[in-house]
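Peer 1: Below are the sequence and a predicted model for it; my questions follow.
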Amino acid sequence: MSEPIPVFDGHNDILGHLATSDVADPVQAFLTGSFPSHIDLIKAKTGGFAGGIFAVFCPSPKKPDGALPPGMAFDMAPLPLDLVPAQAMAIQQVSLLYRLEAAGALAVCRNTTEIKAAMARGKIAAVLHIEGVEAIDADLQFLDVLYAAGLRSLGPVWSRDNIFGHGVPFNFPGSPDTGPGLTEAGKRLVAACNRLGVLIDLSHITEKGFWDVAELSSAPLVATHSNVHAICANPRNLTADQLKAIRDSNGMVGLNFATGFLRPDGAWRPDTGLDVMLRHLDAMIEAVGETRVGLGSDFDGAMLPAAIGSSAGLPVLIEALQQHGYNDALVQRLAHGNWLDLLARVIDR
């Protein structure tokens, strides 16, 4: 049996999933696959999950944060999160990432040379990301701390407002044009990310915030785990104008596997077929080009099509790409090549 095509994925939430669980030893759970998750060491090796952007995510103080309601239409307003508890949760998850590295499960990577080296020796290549930067203070001192710890990617907002900007709500159907964009602190954050070489992820930000970043940033525009709004009218997805801006900046968009961001009816259903994933990929490629599209699974952060199920099921998607008519070069680009090229444009120093 041939080895699976290696996948470098644009977004996963395994750190938060493990850190907020009641598992006694999250490192051993990851190593042995003894905890229900989309990613563990066994599933990763089975499916060819060779690396990705690993998110630190700090949940709101109480529900409805994580429980996506069933059905076709919903509207959630997660509560805001204060600095001190956010920093405590961020430290816990960054520590977990480094304990996973110490146990031999993965390698924390700060540039593409390190990513390629880790993949070559069979280690999961992990790029540290923070999704919603409530843990960062207005003076950006904690940004310096996180950068020293390996942070190379951040999303200024999750789907809630903070001192840096405004996030889109979880509603369907809806427009991403839901409110204000960056604050003055958010504008300073963009400048600092450009200076340091930190990727700015636009997947959860309002449309106004997207255009604020587009105006201010000298870096490529990136949405690590978003889909096409014309196919699924969720505000988390990208309009035609946003996709054009990503193309024009030589940026990147990663296909989100979450069923509610894929389906035209917005439903959270595991029986979602892979055909709708291919429809989004076709539209993305047409809008931004073959060199600017990849995968942004949202593993351990969302409901996936049952045909994929977890990172072990990535070969099912790869086979679907091949049967859809994508040639070998394009499949390789979608699986990992485009992400490595994008990261070289942003984080390499």
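Peer 2: Happy to help now that I have it. Numbering: from 1, shown residues only.
Peer 1: C-alpha only now, for contacts and for neighbours.
Peer 2: OK.
Peer 1: doesn't G52 make contact with M119?
Peer 2: No - M119 is beyond contact range of G52, at 10.6 Å (criterion: Cα atoms under 8 Å).
Peer 1: Need the residues touching each of the two.
Peer 2: Common contacts of M119 and G52 (Cα atoms under 8 Å, 6 or more residues apart in numbering): A125.
Peer 1: which of these two has more neighbours?
Peer 2: Using other Cα atoms under 10 Å, the more surrounded residue of M119 and G52 is G52, with 26 against 20.
Peer 1: what separates that one from K208, distance-wise?
Peer 2: Distance, G52 to K208, using Cα to Cα, to the nearest Å: 28 Å.
Peer 1: Name the residues of stretch 190-198 that come out as buried.
Peer 2: 190-194, 196-198 (16 or more other Cα atoms under 10 Å).
Peer 1: Turn those into CSV, including distance to L97 and secondary structure.
Peer 2: What follows is the buried residues of stretch 190-198, written out as CSV (distance: Cα to Cα, whole Å; DSSP: H, G, I helix; E, B strand; the rest coil):
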residue, distance to L97, secondary structure
V190, 25, helix
A191, 27, helix
A192, 24, helix
C193, 22, helix
N194, 24, helix
L196, 21, helix
G197, 21, coil
V198, 18, coil
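Peer 1: And these, which is closest to V331?
Peer 2: Taking Cα to Cα as the measure, V331 sits nearest to V198 out of the buried residues of stretch 190-198, at 26.7 Å.
Peer 1: what's near enough to touch the closest one?
Peer 2: V198 makes contact with 151-154, 346-347 under the criterion Cα under 8 Å, 6+ apart.
Peer 1: Not counting residues beside it along the chain, what's closest to it?
Peer 2: R152 (4.6 Å; Cα to Cα, 6 or more residues apart in numbering).
Peer 1: my guess is that neighbour contacts H129, does it?
Peer 2: Yes - shown here, R152 and H129 form a contact pair, counting by Cα under 8 Å, at 6.3 Å.
Peer 1: out of those two, which sits in the more crowded spot?
Peer 2: The residue with more neighbours, out of R152 and H129, is H129; 29 against 26, by other Cα under 10 Å.
Peer 1: So the more buried one: helix, strand or coil?
Peer 2: Here H129 is strand, with the state taken from DSSP: H, G, I helix; E, B strand; the rest coil.
Peer 1: Please report the distance of it from R121.
Peer 2: 23 Å.
Peer 1: With V228 instead?
Peer 2: For V228, the distance to R121 - Cα to Cα - is 35 Å.
Peer 1: Of the two, give the one with the bigger neighbour count.
Peer 2: Comparing V228 with R121 by other Cα under 10 Å, the one with more neighbours is V228, at 27 against 9.
Peer 1: want to compare, so here's the second one:
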Amino acid sequence: MVAAPVPVFDGHNDTLLKLELGAGTPRERSFLERAPRDHIDLPRARAGGFAGGLFAMYVPSRLGEDMNLRYDPQDPANFAEVQQPAALAFTLRMAARAFRLEREAAGDVSICRDVQAIRTAMDAGSLAMVLHVEGAEAIDPDFVALEVLHAAGLRSLGPVWSRSNIFGHGAPMTCPASPDSGPGLTDTGRELVRACNRLKIMIDLSHLTEKGFWDVASLSDRPLVASHSNAHAVCPSARNLTDRQLDAIAESGGLAGLNFHVAFLRPDGGHRSDTALDVMVRHMDHMIARLGEDGVALGSDFDGCLVPRAITDVAGLPVLLQAFRDAGYGEELIEKIAWKNWLSVLERTWA
């Protein structure tokens, strides 16, 4: 039997992108109504105990096409660089969609800019949405767009996705492979880290090469956070974190969020929805061993990945938490994984 839903604050989803790409097409859907596809809408969120999370604004290389194309590591067109004016325009469309959604939801969705707002939303049963940029192509080298987006509500940023930009280089989605797969931050990328620290924007290490990870670690005065990355020791994908990286996150008082994408979970890197939940428990066990119970969380990548069939969508979150219970995790640890650790690291990052 699956227990009643525990509130979940999740570190990463691509729902705003899915909604924007679907607008005006046969795949258009309302976030406020239950849909038969994709991963997150408000009714399914409530069914699964999904209380909120970081909502990514990601600009695909192939705008106007199915975003899942981006996961094909054999097609370089899915990883082509994106120019800043086009990236900013599309990012603003996703931000505007979030603001319109907040208005239309009439209190059922809240865009949150600090942890107290997240707590207030969760207490009121309003979905807490934090705006995040995944891949900083929208940001100009003078950081004008960064200032404006921050004023609008941006509170988290990943310098790169799995491609290069003016700030650095992303790790490829290959397995088996080392995350030490290319150069790190550029000089402009180092300035971006400093600018984010000044503005108290969380820097997300997911997608960075290992050299980029260490560049951020040497520059940032905030906890190190990888919002949706797994253990390289369990699944040797270039997108996952080595034990040395996990140890550095722990030393900084940071956090890593478990990614639900099957190719970042399975030891063979396979794209198979019949992936068993015990491999997710294996990742979490390993991450707890390196990060401690206060350094682990969830970073589902909902609406941007292939999740295990046993979970299916956001309504299936209680199934994963039950798998943790079945593995011997106590309720205090489950609450830390589900939401408490995210709120703690955000509070310390934004203070």
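Peer 2: Received the coordinates, thanks. On a predicted model such as this, the values are computed, not experimentally measured, just so you know.
Peer 1: burial count for the residue mapped onto A289 of structure 2 from structure 1?
Peer 2: By TM-score structural alignment, A289 of structure 2 lines up with E286 in structure 1. For E286 of structure 1, the count of nearby residues is 11 (other Cα under 10 Å).
Peer 1: Also D75 of structure 2?
Peer 2: 11.
Peer 1: One more: M173 of structure 2?
Peer 2: If you count neighbours by other Cα under 10 Å, M173 of structure 2 ends up with 22.
Peer 1: Touching, it and P73? I think so.
Peer 2: Yes - the pair M173 of structure 2 and P73 qualifies as a contact (Cα under 8 Å) at a distance of 6.2 Å.
Peer 1: Identify the residue of structure 2 aligned to K123 of structure 1.
Peer 2: Using TM-score structural alignment, the partner of K123 of structure 1 in structure 2 is S126.
Peer 1: where along the stretch 51-200 of structure 1 do the helices fall?
Peer 2: For the stretch 51-200 of structure 1, applying DSSP state H, counting those that start in this stretch gives helices covering 83-102, 112-120, 141-148, 184-196.
Peer 1: And L19 of structure 2? What does it align with in structure 1?
Peer 2: The alignment partner of L19 of structure 2 in structure 1, by TM-score structural alignment, is L18.
Peer 1: which residues touch its match?
Peer 2: If you count contacts by Cα under 8 Å, 6+ apart, L18 of structure 1 has them with P26.
Peer 1: Secondary structure class of it, three-state.
Peer 2: Applying three-state DSSP: L18 of structure 1 is helix.
Peer 1: circling back to that earlier point, could you tell me whether the match of A289 of structure 2 really is in a helix?
Peer 2: Yes - E286 of structure 1: assigned to a helix according to three-state DSSP.
Peer 1: T25 of structure 2: neighbour count?
Peer 2: For T25 of structure 2, the neighbour count with other Cα under 10 Å is 9.
Peer 1: Let me know the secondary structure of it.
Peer 2: Once three-state DSSP is applied, T25 of structure 2 turns out coil.
Peer 1: What distance do you get for F260 of structure 2 to M284 of structure 2?
Peer 2: In terms of Cα to Cα, F260 of structure 2 sits 11 Å off from M284 of structure 2.
Peer 1: How about T186 of structure 2?
Peer 2: In terms of Cα to Cα, T186 of structure 2 sits 32 Å off from M284 of structure 2.
Peer 1: who's more crowded, the two?
Peer 2: M284 (25 against 16).
Peer 1: can you list the residues that contact the helix or strand harbouring the more buried one?
Peer 2: Following DSSP states H and E, one finds M284 of structure 2 within helix 278-291. Here helix 278-291 of structure 2 makes contact (Cα under 8 Å, 6+ apart) with 230-231, 234, 243, 246-247, 249-250, 255-256, 258, 260, 265-266, 295-296, 323-324, 327.
Peer 1: The residues you listed in helices, which ones?
Peer 2: 243, 246-247, 249-250, 323-324 (DSSP state H).
Peer 1: tell me the contacts of the residue nearest the centre of structure 1?
Peer 2: The centre of structure 1 sits closest to H11, judged by Cα atoms, centre = their mean, with a distance of 2.6 Å. Contact analysis of H11 of structure 1 by Cα under 8 Å, 6+ apart lists 52-55, 224-225, 296-299.
Peer 1: Which one of those is nearest to S217 of structure 1?
Peer 2: For the contacts of H11 of structure 1, the nearest to S217 of structure 1 is T224 (16.5 Å; Cα to Cα).
Peer 1: Find the nearest non-adjacent residue to the closest one, please.
Peer 2: G254 (4.7 Å).
Peer 1: show me what contacts that neighbour?
Peer 2: Here G254 of structure 1 is in contact with 10, 223-227, 293-297 (criterion: Cα under 8 Å, 6+ apart).
Peer 1: The aligned residue in structure 2 for it and W339 of structure 2: what is the separation?
Peer 2: Using TM-score structural alignment as the criterion, the counterpart of G254 of structure 1 in structure 2 is G257. As for G257 of structure 2, its distance to W339 of structure 2 is 11 Å (criterion: Cα to Cα).
Peer 1: what's the overlap in contacts for those two?
Peer 2: Contacts common to G257 of structure 2 and W339, judged by Cα under 8 Å, 6+ apart, are A297.
Peer 1: if we can go back for a sec, out of the helices of the stretch 51-200 of structure 1, nearest to D161 of structure 1?
Peer 2: Closest to D161 of structure 1 of these, according to Cα to Cα: helix 184-196, at 11.4 Å.
Peer 1: helices and strands around that closest one, which ones?
Peer 2: Helices and strands touching helix 184-196 of structure 1, by 3 or more Cα pairs under 8 Å, 6 or more residues apart in numbering; DSSP states H and E, are strand 199-200, helix 207-216.
Peer 1: Near the closest residue to A125 of structure 1 other than its chain neighbours, how many other residues are there?
Peer 2: Using Cα to Cα, 6+ apart and skipping residues adjacent in sequence, the residue nearest A125 of structure 1 is G51, 4.2 Å away. By the criterion of other Cα under 10 Å, G51 of structure 1 has 28 neighbours.
Peer 1: go on, H324 of structure 1?
Peer 2: As a burial measure, H324 of structure 1 scores 12 neighbours (other Cα under 10 Å).
Peer 1: now swap in A89 of structure 2 and tell me
Peer 2: Neighbour count for A89 of structure 2, taken as other Cα under 10 Å: 12.
Peer 1: Please pull up the equivalent of it in structure 1.
Peer 2: Checking TM-score structural alignment: A89 of structure 2 goes with A88.
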